[in-house]
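> how does the following fold in three dimensions:
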Amino acid sequence: MMGDSDIIRNNISDIIKRVGAAAEKSGRTAGEIHIIAVSKTIEPERIVTAVDCGMTELGENRVQELCEKYDKIDRECHWHLIGHLQTNKVKYIIDRVKLIHSVDRAELAEEIQQRAKKIDRPADILIQVNVSGEGSKYGISPDGVMDFVKAIASHSHLRVKGLMTMAPFTDNPEEVRYVFRDLNKIFIDIKKENIDNIDMRYISMGMSNDFEVAIEEGANMVRIGTAIFGRRA
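Model prediction:
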């Protein structure tokens, strides 16, 4: 009978194959796709197993949990804040994260700018877009993204690196293909503008249930938790 570590290793091997196949369908290679292992609620020892299997980009939803694990995971890895970020929590993660995926309002962008300026280290961020229009989802409306990007482009210690979205959960990922396609169109439109200080590099979209469709539609960063660690209790 396989132990927990063996299951995680097998899951990661399977994910890498599936990512490679989806990338190939979109004319790219597996190496062009960044896998963020979503480690929320996962115990440190299981995270270490994933890191040792090459999953060195880790995503957390909550600031407190990220900070606790940051101090416990004794491995070379990079942390991503992928969940909703309250303005008053920025100070706790500004010097700990590689990328903030969920910037969705002007006051949050301003707070990140001020905190990054204070430690004299530019902060890399993604703009969260609510493509589906779901009331339960955070994010800027698709119509407002271009103006928002232009408005924060002058912030000296913010570096916009791309866009992020969350699709509605569904058993049939074909139903949300339009979400990924639409975000890719917005990404391309912003990139064409060549706005100073805006480096459109990443499209963060797709999770365990729909990452293959997301990659086919242009994602180069996917956030995978359940398919690596199993269903959470």
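
> hey, let's count contacts and neighbours off CA atoms from now on
OK.

> hmm, residue 38 is touching residue 222, no?
No - with contact defined as C-alpha atoms under 8 Å, residue 38 and residue 222 do not form a contacting pair (9.6 Å).

> hang on, residue 6 in a helix?
Yes - using DSSP: H, G, I helix; E, B strand; the rest coil, the assignment for residue 6 is a helix.

> can you get me a residue count around the closest residue to residue 77 other than its chain neighbours?
Nearest residue to residue 77, sequence neighbours excluded (C-alpha to C-alpha, 6 or more residues apart in numbering): residue 56, at 4.5 Å. Using other C-alpha atoms under 10 Å, residue 56 is surrounded by 19 other residues.

> for residue 56, give me its contacts.
36, 37, 50, 76, 77, 78 (C-alpha atoms under 8 Å, 6 or more residues apart in numbering).

> quick one: which of those residues is nearest residue 178?
residue 36 (22.2 Å; C-alpha to C-alpha).

> which residues are in contact with residue 44?
69, 72, 73.

> hmm, 10 Å instead?
50, 68, 69, 70, 72, 73, 74 (C-alpha atoms under 10 Å, 6 or more residues apart in numbering).

> now do residue 36
Applying C-alpha under 10 Å, 6+ apart, the residues near residue 36 are 55-60, 78-80, 82, 204, 207, 221-225.

> same thing with residue 181?
Counting by C-alpha under 10 Å, 6+ apart, residue 181 has contacts 131, 187, 213, 214, 215, 216, 217, 218, 219.

> second chain to compare with the first, below:
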Amino acid sequence: MSANLAILQQNLDQISGRIEAACHRSGRDRSDVQVIAVTKYARTEWVRELIRLGWTTLGEARPQQLVQRAEEFRDDSDLPDVHWHLIGHLQRNKVRPVLPIVEVIHSVDSLRLLDRIEFMADELQTRPKVLLEINIAEDSAKDGFSVDALIDEWPKLVERSSWQLDGLMTMAPHTDDETQIRKTFAALRTLRDRLREQTPDEPILHELSMGMSGDFEIAIEEGATMIRIGSALYEGLDR
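The predicted model follows:
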């Protein structure tokens, strides 16, 4: 086993242990939490080893990079199938190449983007799973729906059928204040519950995508069903 592969395996084991512990603390089953292994800054050989080790749900932040990586690994017959998630900003002119590849789009941040996804989904005869990105903290530097805007548009959104409204996504503020981070994640869960109460007959909003390498344990404790882990996977690898 190469040094890099040994380090990668050690990182994966440590992350798995931390997830198990967070689930135990919050009384949750480990199977309730899905890890999206983020490949944004990863070298190709690292991603290939991740896939070989069974981490086949991958998240890419850049649409063009996602398309390129998907093509590369799809042609490798020695690897199992990869399940791609887009976790970064999606421009409307990038929707067409992305839709046939991704299983979930985490970062749907506007009605205009939803309109484009709906149009292209009809044309391509696909029905993508989407998560609505919520700017819980109302940070002007971040994308996403405000809570008030989403509540106002909610009755119209649930009437659409060209995509599956699978859940909500948010990012915590850049702070070391764990109380503030926890408050953000709890607010997303509360919003999800509120929207569900408004549409009790709709089988929607199964997922809460929140938590990254620095805060995924708090996210799990506050109800995350998807966590997006990147840098913690590759710590110590020879760059």
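
> for the two chains, what TM-score is obtained?
Remark: TM-score between the superposed chains equals 0.94 [TM-score structural alignment, normalised by the length of the first structure]; 233 aligned residues with a C-alpha RMSD of 1.9 Å.

> returning to what we had before: return the subset of the contacts of residue 56 of the first structure lying in strands.
Mapping these onto strands (DSSP state E) picks out 36, 37, 78.

> surely the second one meets residue 225?
Read that as residue 37 of the first structure. Yes - here residue 37 of the first structure reaches residue 225: they are 5.6 Å apart, a contact under C-alpha atoms under 10 Å.

> neighbour-wise, which of the two wins?
The neighbour count for residue 37 of the first structure versus residue 225, taken as other C-alpha under 10 Å, is higher for residue 37 (28 against 23).

> what's the more buried one aligned with over in the second structure?
Here residue 37 of the first structure is matched to residue 37 in the second structure, going by TM-score structural alignment.

> spatially, what comes nearest to its match if we skip its sequence neighbours?
residue 58 (4.7 Å).

> same check on residue 200 of the first structure?
residue 162 (4.5 Å).

> just residue 146 of the first structure next, same as before
Excluding its sequence neighbours, the residue lying closest to residue 146 of the first structure (C-alpha to C-alpha, 6+ apart) is residue 190, at 6.5 Å.

> that neighbour falls within a helix, correct?
Yes - using three-state DSSP, the assignment for residue 190 of the first structure is a helix.

> give the contact list for residue 204 of the second structure.
Contact partners of residue 204 of the second structure, counting by C-alpha under 10 Å, 6+ apart, are 158, 164, 165, 166, 167, 192, 195, 196.

> residue in the first structure matching it?
In the first structure, residue 204 of the second structure lands on residue 199 (TM-score structural alignment).

> against residue 158 of the first structure, how distant is its match?
11 Å (C-alpha to C-alpha, to the nearest Å).

> list the residues that contact both of the two?
residue 124.

> isn't residue 74 of the second structure up against residue 66?
No - with contact defined as C-alpha under 10 Å, residue 74 of the second structure and residue 66 do not form a contacting pair (11.8 Å).

> quick one: which of the two has more around it?
The residue with more neighbours, out of residue 74 of the second structure and residue 66, is residue 66; 23 against 13, by other C-alpha under 10 Å.

> quick revisit: tell me the buried residues in the helix or strand hosting the residue nearest to residue 37 of the second structure?
Element membership for residue 58 of the second structure, per DSSP states H and E: strand 57-60. Burial within strand 57-60 of the second structure, assessed by neighbour count using 16 or more other C-alpha atoms under 10 Å, is assigned to 57, 58, 59, 60.

> how long is stretch 225-233 of the first structure end to end?
13 Å.

> relative to the whole chain's centre, how far out is it?
Relative to the chain's own centre, stretch 225-233 of the first structure is displaced by 17 Å; criterion: C-alpha atoms, centre = their mean, to the nearest Å.

> next one: the corresponding residue of the first structure for residue 219 of the second structure from residue 226 of the first structure, what distance?
Counting by TM-score structural alignment, residue 219 of the second structure corresponds to residue 214 in the first structure. As for residue 214 of the first structure, its distance to residue 226 of the first structure is 16 Å (criterion: C-alpha to C-alpha).

> higher neighbour count, the two?
residue 214 (30 against 16).

> from residue 182 of the first structure, how far out is that one?
Where residue 182 of the first structure is concerned, residue 214 of the first structure sits at a distance of 11 Å (C-alpha to C-alpha).

> cool, and residue 37 of the first structure?
24 Å.

> equivalent analysis for residue 97 of the first structure, please.
For residue 97 of the first structure, the distance to residue 182 of the first structure (C-alpha to C-alpha) stands at 28 Å.

> give me the more crowded residue out of those two.
Taking neighbours as other C-alpha under 10 Å, residue 97 of the first structure and residue 182 compare with residue 97 leading, 21 against 15.

> the more buried one maps to what in the second structure?
In the second structure, the residue matched to residue 97 of the first structure (TM-score structural alignment) is residue 102.

> ok, that match - contacts?
Listed by C-alpha under 10 Å, 6+ apart, the contact partners of residue 102 of the second structure are 58-60, 63, 66-67, 70, 82-86, 128-130.
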